[in-house]
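Colleague: Output the structure for:
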Amino acid sequence: MSKTAFITGATSGFGLACARRLAAAKWNLVLTGRRASRLAEIQDELSVHTQVLTLTLDVCDSDAIKAQVEALPTPFSRVDLLLNNAGLALGTEPAQACDLSDWKTMIDTNIGGLVAVTHALLPRLIEQGKGSSIINLGSIAGHWPYPGGNVYCGTKAFVEQFSYALRCDLSGTGVRVTNLAPGLSESEFTLVRTGGNQDAYNNLYQGADPIQPEDVADTVYWLATLPAHLNVNQLELMPVSQAWSPFSIHREH
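Modeller: Have a look, this model is predicted:
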């Protein structure tokens, strides 16, 4: 029987790359996103490989999530993998210059959306039992702060700790939980963060050979297909070009 993956934020970036990787391996796919037309295009593309169900869904709408999950038809009702990928970063300004609405949007999506989807799918994952997985897309920002990260860093720190706490609560169920934390990655995510500023996007990645969505997809597939008795609690990925810098020191003149 084919396995089934439920992927949030599947219309671009990491989510789309993971959908393609799992489709190539003949996993059934439940793909969610807010752009119905884009989901339809992806369904057409991937249906030649596997069975695909698309749900036009805002992860911030917990009632809609619950209703859609309860109505999942066969064969999508048996979920082996939940990939919590939907998330965003808004703005690069210091905290004192940020727009409060951007902060609230990040909290609602990166935290509220992730916990709502997880809560809705936990019964199905537990029923599936040994070998099922929750993979949460965190970030190195959840562990390593940087200027302008403020609330985004805070939301990804939540994802890390929530993942660890889930591991505690799910002990004995067979359900695995991983916090996958990429570093510098090239995707549409950065264009959203910079308000569509293509120059800022190009400058960030120039000469850096950053992580690509396909790299994350290969990693997700590896995690999801490990022997059922193994759990990777935390996996941090960086491109070789990225490393740590000395602590910042402000000097009075």
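
Colleague: drop to CA atoms for contacts and neighbour counts, all remaining ones
Modeller: Fine.

Colleague: Quick one: the strands in this structure, in order.
Modeller: Assigned by DSSP state E, the chain shows strands spanning 4-7, 28-33, 52-56, 81-84, 133-137, 176-182, 234-237.

Colleague: mind giving me CSV with the ones you listed and columns for mean neighbour count and distance to residue 104?
Modeller: Converted to CSV, the strands of the chain look like this (neighbours: other C-alpha atoms under 10 Å; distance: least, C-alpha to C-alpha, whole Å):
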stretch, mean neighbour count, distance to residue 104
strand 4-7, 26, 23
strand 28-33, 25, 20
strand 52-56, 19, 22
strand 81-84, 26, 19
strand 133-137, 25, 19
strand 176-182, 24, 22
strand 234-237, 16, 26
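
Colleague: Just send the ones you listed back as TSV, with distance to residue 16 too.
Modeller: Shown next, in TSV, are the strands of the chain (distance: least, C-alpha to C-alpha, whole Å):
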stretch	distance to residue 16
strand 4-7	9
strand 28-33	9
strand 52-56	12
strand 81-84	11
strand 133-137	13
strand 176-182	16
strand 234-237	19
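
Colleague: The structure of the following sequence is requested for comparison with the preceding one:
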Amino acid sequence: MMNIALVTGVTSGFGRAIAECLIKNNYLVIGTGRRTAKLNELKEIFNDKFIPLNFDIQNLAEIENALASLPQEYQQIDLLVNNAGLGLGLEPAHKAELADWENMIDTNVKGLVYITRLVLPKMVERNSGHIINIGSIAGTYPYPGGNVYGATKAFVKQFSLNLRADLANTNIRVSNVEPGLCGDTDFSLVRFKGDQEKVTSLYENVDYIKPEDIANIVLWLNQQPPHVNINSVEVMPTAQTFSALNVARKNK
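Modeller: As a prediction, the model looks like this:
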């Protein structure tokens, strides 16, 4: 029987790569996003293996209506991949745009919570399912300008662990994938608000992680035996490692 996966944010980057990888491995993918044209493009490519759901993940009513519109045979979701998320700005906290902070919280935290809360009860009812959240190493390692973005990913990390605690004595699995420096996505272009020069300089001469790498990890996590739960996977390119702690020195 074909597994049914719901993947949020499939119109680009990780989400699209995850959807494509799952479909190629005989999953039926329900893909969500705001960009109708991109969703239709995936539908044209994958036909009946892809079900598009168009909504804004920040809008609970839209999510509820979209999920309710699914035919009964697609209501049983085996795998939920909470991929939709964004980073905005790299200004220090005292200069950051409050609207950017709100946008990240509404997407990375509230949007993920909405989807999870709506999908989880049916998994519990069947005593079967897997939730894979896409976090970030920013949820573990602070850096200048990370402020609220890092905080939202720390939420994803802790929420994933607490879900497992709540789901004790069930067969439902929860995993958190925490990528480091990744390229070939819209993430940095969004974060730098369209400044392609900044994006280019960030990835120049670096063998960064690609969306396909994360997609393969998601597939691997879900294809482990049902009694195996991988709590978290932290992924960095070999080009990236840990920096020394900053020390501010006084002027003489």
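
Colleague: Please enumerate the helices of the second structure.
Modeller: Counting by DSSP state H, the second structure has helices at residues 13-24, 36-46, 60-68, 98-104, 112-126, 147-166, 187-191, 196-203, 211-222.

Colleague: Tell me which of those helices is the most buried.
Modeller: helix 13-24 (a mean of 23; mean count of other C-alpha atoms under 10 Å).

Colleague: how big's the offset between it and the first structure?
Modeller: Compared with the first structure after the fit, helix 13-24 of the second structure shows a mean deviation of 0.3 Å (mean C-alpha distance after the TM-score superposition for the first structure).

Colleague: just checking, what packs against that helix?
Modeller: strand 3-7, strand 27-33, helix 211-222 (3 or more C-alpha pairs under 8 Å, 6 or more residues apart in numbering; DSSP states H and E).

Colleague: at 7 Å what do you get?
Modeller: helix 211-222 (3 or more C-alpha pairs under 7 Å, 6 or more residues apart in numbering; DSSP states H and E).

Colleague: Need the residues that contact the helix it packs on.
Modeller: Outside of helix 211-222 of the second structure, the residues within contact range by C-alpha atoms under 7 Å, 6 or more residues apart in numbering are 13-14, 17-18, 21-22, 184, 230.

Colleague: if you set the cut-off to 8 Å instead, what comes out?
Modeller: 13-14, 17-19, 21-22, 79, 130, 132, 175, 177, 179, 182-185, 229-230 (C-alpha atoms under 8 Å, 6 or more residues apart in numbering).

Colleague: What of stretch 34-54 of the second structure?
Modeller: 9-11, 23, 27-33, 55-56, 66-67.

Colleague: can you give me the offset of that stretch from its chain's centre?
Modeller: On the basis of C-alpha atoms, centre = their mean, to the nearest Å, stretch 34-54 of the second structure sits 18 Å off its chain's mean C-alpha point.

Colleague: end to end, how far does it reach?
Modeller: 5 Å (C-alpha to C-alpha, to the nearest Å).

Colleague: Stretch 171-184 of the first structure now?
Modeller: 32 Å.

Colleague: Next: stretch 82-90 of the first structure.
Modeller: Start-to-end, stretch 82-90 of the first structure (C-alpha to C-alpha) is 25 Å.

Colleague: And for the equivalent of residue 88 of the second structure over in the first structure, the neighbour number?
Modeller: When the first structure is aligned by TM-score structural alignment, residue 88 of the second structure is paired with residue 90. Neighbourhood size, residue 90 of the first structure [other C-alpha atoms under 10 Å]: 23.

Colleague: what's the nearest residue to residue 90 of the first structure if we skip its chain neighbours?
Modeller: Once flanking residues are discounted, residue 90 of the first structure sits nearest to residue 193: 4.4 Å by C-alpha to C-alpha, 6 or more residues apart in numbering.

Colleague: Would you check that the one you found makes contact with residue 93?
Modeller: No: the criterion here is C-alpha atoms under 8 Å, and residue 193 of the first structure misses it with residue 93 at 10.6 Å.

Colleague: Would you quantify the distance from the residue nearest the centre of the first structure to residue 187 of the first structure?
Modeller: Centroid check for the first structure by C-alpha atoms, centre = their mean gives residue 85 as the closest residue, at 1.9 Å. Distance of residue 85 of the first structure to residue 187 of the first structure, computed by C-alpha to C-alpha: 13 Å.

Colleague: what sits in contact with each of these two?
Modeller: Joint contacts of residue 85 of the first structure and residue 187 (C-alpha under 8 Å, 6+ apart) are residue 14.

Colleague: number of nearby residues for the aligned partner of residue 109 of the first structure in the second structure?
Modeller: Matched to the second structure by TM-score structural alignment, residue 109 of the first structure sits across from residue 107. Here the number of neighbours of residue 107 of the second structure (other C-alpha under 10 Å) works out to 21.

Colleague: List the contacts of residue 107 of the second structure.
Modeller: Applying C-alpha under 8 Å, 6+ apart, we find residue 107 of the second structure in contact with 57-58, 84-86.

Colleague: ok, those residues in the first structure, which still hold?
Modeller: Retained in the first structure: 57-58, 84-86, out of those (criterion both residues aligned by TM-score structural alignment, their matches' C-alpha atoms under 8 Å).

Colleague: can you put those in TSV and add distance to residue 152 of the second structure and neighbour count?
Modeller: Formatted as TSV, these follow (distance: C-alpha to C-alpha, whole Å; neighbours: other C-alpha atoms under 10 Å):
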residue	distance to residue 152 of the second structure	neighbour count
57	15	25
58	14	20
84	12	23
85	10	24
86	10	18
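
Colleague: Need those in CSV (columns: distance to residue 163 of the second structure).
Modeller: Converted to CSV, these look like this (distance: C-alpha to C-alpha, whole Å):
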residue, distance to residue 163 of the second structure
57, 20
58, 21
84, 19
85, 19
86, 22
